[in-house]
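> This is the structure alone, sequence omitted:
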């Protein structure tokens, strides 16, 4: 495990699309949830669902130490000028607590999608040259393949891979070396009934099996064919999810940390992932995961 950045982000974070402030279902509950996550010892909250920079503000305002990161902001949806100005404003109000997570998204989700690697390099240059630049230390990249991983180490603080395995984490650490942050996301289903847990996992995973960026990365790890059918084979589901009771999930998180992750962003999957604030699960996991806060 690399320790250079782990104390900056905490060892364990939460990844949740439900924490987007544009989510109309929760209102003030989002700030309350962020405050509780901070008190439980989570170090960073990653706002899922392609958030804007502005959506971090209510979470930062409701907390005192917690880092808040976009997980991830799509480079196709926001100009570098807008992003750099928004980030600078947050830095003035909450110094050192906002992290700009950037990603190239997917061809099925971004209308202007093309040349993702080259476009990301150009986007980073735009952030470098903005009137209020975003320093490399204040941004991370959603990186899967070797080229984007190397870029995340060269021109950002590190990488935030999504939908990966412990094996991928070990490979990513080798590419990044000892310095840059490696903060993979890990989906978990907190349910001791493994049959039921896998069913919940498949219901969520099926969407991602339609996105080539993910399936190509999984193919590099030896998956393919039947692994991508029906929401995912047992082998695939067991590799990309933590399943079972809290202790089983803690062991899976430990695999990622042992493989070289500095920080694991845990995404609790339920029947209402994306809108649900799974407070009970976050509380239970906080009791068994290696919480270090920030």
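Received it, and whenever you're ready, just let me know what you need. Because the structure is a prediction, the values reported are computed rather than measured.

> from here on, contacts and neighbour counts on C-alpha atoms
Noted.

> what number of residues lie near residue 235?
10 (other Cα atoms under 10 Å).

> that's a strand at it, yeah?
No: assessed with DSSP: H, G, I helix; E, B strand; the rest coil, residue 235 is helix; it does not lie in a strand.

> and it, what does it touch?
Taking Cα atoms under 8 Å, 6 or more residues apart in numbering as the criterion, residue 235 is in contact with residue 227.

> before we move on, what about residue 108?
Going by Cα under 8 Å, 6+ apart, residue 108 touches residue 211.

> ok, it to residue 226 distance?
Distance of residue 108 to residue 226, computed by Cα to Cα, to the nearest Å: 22 Å.

> With residue 234 instead?
As for residue 234, its distance to residue 226 is 10 Å (criterion: Cα to Cα).

> which residues touch residue 31?
Residue 31 makes contact with 58-59, 61-63 under the criterion Cα under 8 Å, 6+ apart.

> what does residue 44 give?
If you count contacts by Cα under 8 Å, 6+ apart, residue 44 has them with 9-10, 12-14, 66-69, 265, 293-294.

> Kindly recompute the last result at 6 Å.
By Cα atoms under 6 Å, 6 or more residues apart in numbering, the contact list for residue 44 reads 9, 13, 66-68.

> The nearest residue to residue 11 once chain neighbours are set aside: neighbouring residues, count only.
Spatial nearest neighbour of residue 11, excluding adjacent residues (Cα to Cα, 6 or more residues apart in numbering): residue 263 at 4.4 Å. Residue 263 has 29 neighbours, counted by other Cα under 10 Å.

> and if you look at the one 5 residues further on?
Using other Cα under 10 Å, residue 268 has 24 other residues around it.

> can you count the residues close to the closest residue in space to it that isn't next to it in sequence?
Leaving out its chain neighbours, the residue that sits closest to residue 268 by Cα to Cα, 6+ apart is residue 188, at 5.0 Å. Residue 188 sits with 27 neighbouring residues when counted by other Cα under 10 Å.

> structure B:
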């Protein structure tokens, strides 16, 4: 962003509100269906929509533009834009253009992703913190000569101490994923009081333990193969025994909130009480229709 412009973090917090939605499905849907889904999320009262960038799915900044054109108030945020998918100058110009065109309704979430997801792009996976720092240096030097009334906020995907510190120093805060309220408390301590902290919370709207945990384990299987998440969990006291067999019941219940709407709302409150500014809930649904149904059921308790 231009050196003479700073982000109004209080305004960003007000725009995104206390609760948002995290979805990966929108990267694989038609533009028309994605716009309708985003409009529904806006109508329900959620403050922000966080979207994934999947290999083989829609490019995240283009997808953000699609979703912004289908909404009027909803903030769209990348959760996250993979820094290996575009150079720093492209990230600056794309994010600034989206912020200007949407009236400040865009947040740029950046992350180093994971080695298995970077190699297919033809890149070597570098040391995460050093790679991100170099990328941010290049962003800060990138020119941007188009109108920009207000620069977009940027947050870093961060789990462990060094990346969280970098998020506090070089961004407006951190977006944490696959975490517990205990991790949120630790992240807040590292970030300090002035940074934005946005944890993701996966949820299953089911009161049956066997069914809920089966859905949760199916979701968690991919992440329990990625070293970045395993190292973060180990740092929080979880062991290899917890990772075996799709995850121990204790780990599954810690990562995925399941039960009735009030129980899930209790987990979201726990993140807020631990220091989160905004929690983005991810319904573990089969499709957009089921996801929309779950968000309808959750809205009265999450947004009260």
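That came through fine. Small disclaimer: the values here were computed from a predicted structure and weren't measured.

> nearest to residue 169 of the first structure, of the contacts of residue 31 of the first structure?
Distance from residue 169 of the first structure was checked for each of the contacts of residue 31 of the first structure by Cα to Cα. The minimum falls on residue 59, at 28.3 Å.

> Over in the second structure, tell me which residue corresponds to the closest one.
Residue-level alignment of residue 59 of the first structure against the second structure, with TM-score structural alignment as criterion, gives residue 67.

> repeat for residue 108 of the first structure
With TM-score structural alignment as the criterion, the equivalent of residue 108 of the first structure in the second structure is residue 116.

> tell me the SS of its match?
Taken by three-state DSSP, the conformation at residue 116 of the second structure corresponds to helix.

> quick one: it from residue 125 of the second structure, how far?
Counting by Cα to Cα, the separation of residue 116 of the second structure from residue 125 of the second structure is 9 Å.

> ditto for residue 271 of the second structure
31 Å.

> which stretches of the second structure form helices?
9-16, 31-44, 60-69, 88-102, 115-118, 128-141, 161-170, 181-191, 209-223, 227-235, 240-243, 249-255, 261-274, 288-302 (DSSP state H).

> Tell me which of these lies nearest to residue 150 of the second structure.
Put simply, out of the helices of the second structure the one that sits nearest residue 150 of the second structure is helix 88-102, at 7.0 Å, with distance taken as Cα to Cα.

> okay, that closest one sits on what stretch of the first structure?
Across the first structure, the stretch matching helix 88-102 of the second structure (TM-score structural alignment) is residues 80-94.

> contact partners of that stretch?
For stretch 80-94 of the first structure, the surrounding residues in contact (Cα under 6 Å, 6+ apart) are 126-127, 134.

> The equivalent of residue 138 of the second structure over in the first structure: what's its closest spatial neighbour, skipping adjacent residues?
When the first structure is aligned by TM-score structural alignment, the residue opposite residue 138 of the second structure is residue 126. Taking Cα to Cα, 6+ apart as the measure, residue 126 of the first structure lies nearest to residue 80, with 5.7 Å between them; neighbours along the chain are not counted.

> State the distance from the one you found to residue 127 of the first structure.
As defined by Cα to Cα, residue 80 of the first structure lies at a distance of 6 Å from residue 127 of the first structure.

> now do residue 41 of the first structure
Distance of residue 41 of the first structure to residue 127 of the first structure, computed by Cα to Cα: 32 Å.

> How about residue 5 of the first structure?
Using Cα to Cα, one gets 22 Å for the distance from residue 5 of the first structure to residue 127 of the first structure.

> So which of those two has more stuff around it?
Neighbour totals were compared for residue 5 of the first structure and residue 127, and residue 127 leads with 23 against 19 (other Cα under 10 Å).

> surely that one meets residue 133?
Yes: between residue 127 of the first structure and residue 133 there is a contact under Cα atoms under 6 Å: 5.5 Å.

> just checking, residue 49 of the second structure touches residue 19?
No: look at residue 49 of the second structure against residue 19 with Cα under 6 Å: they stay out of range, at 9.5 Å.

> More neighbours: which of those two?
When residue 49 of the second structure is set against residue 19 and neighbours are counted by other Cα under 10 Å, the residue ahead is residue 49, at 27 against 23.

> And that one, what's its match in the first structure?
Counting by TM-score structural alignment, residue 49 of the second structure lines up with residue 45 in the first structure.

> go on, residue 226 of the second structure?
Structural correspondence for residue 226 of the second structure with respect to the first structure (TM-score structural alignment): residue 211.

> Okay, that match and residue 112 of the first structure: tell me how far apart.
Taken as Cα to Cα, the spacing of residue 211 of the first structure relative to residue 112 of the first structure amounts to 16 Å.

> Look at these two and report which has more neighbours.
The residue with more neighbours, out of residue 211 of the first structure and residue 112, is residue 211; 15 against 11, by other Cα under 10 Å.
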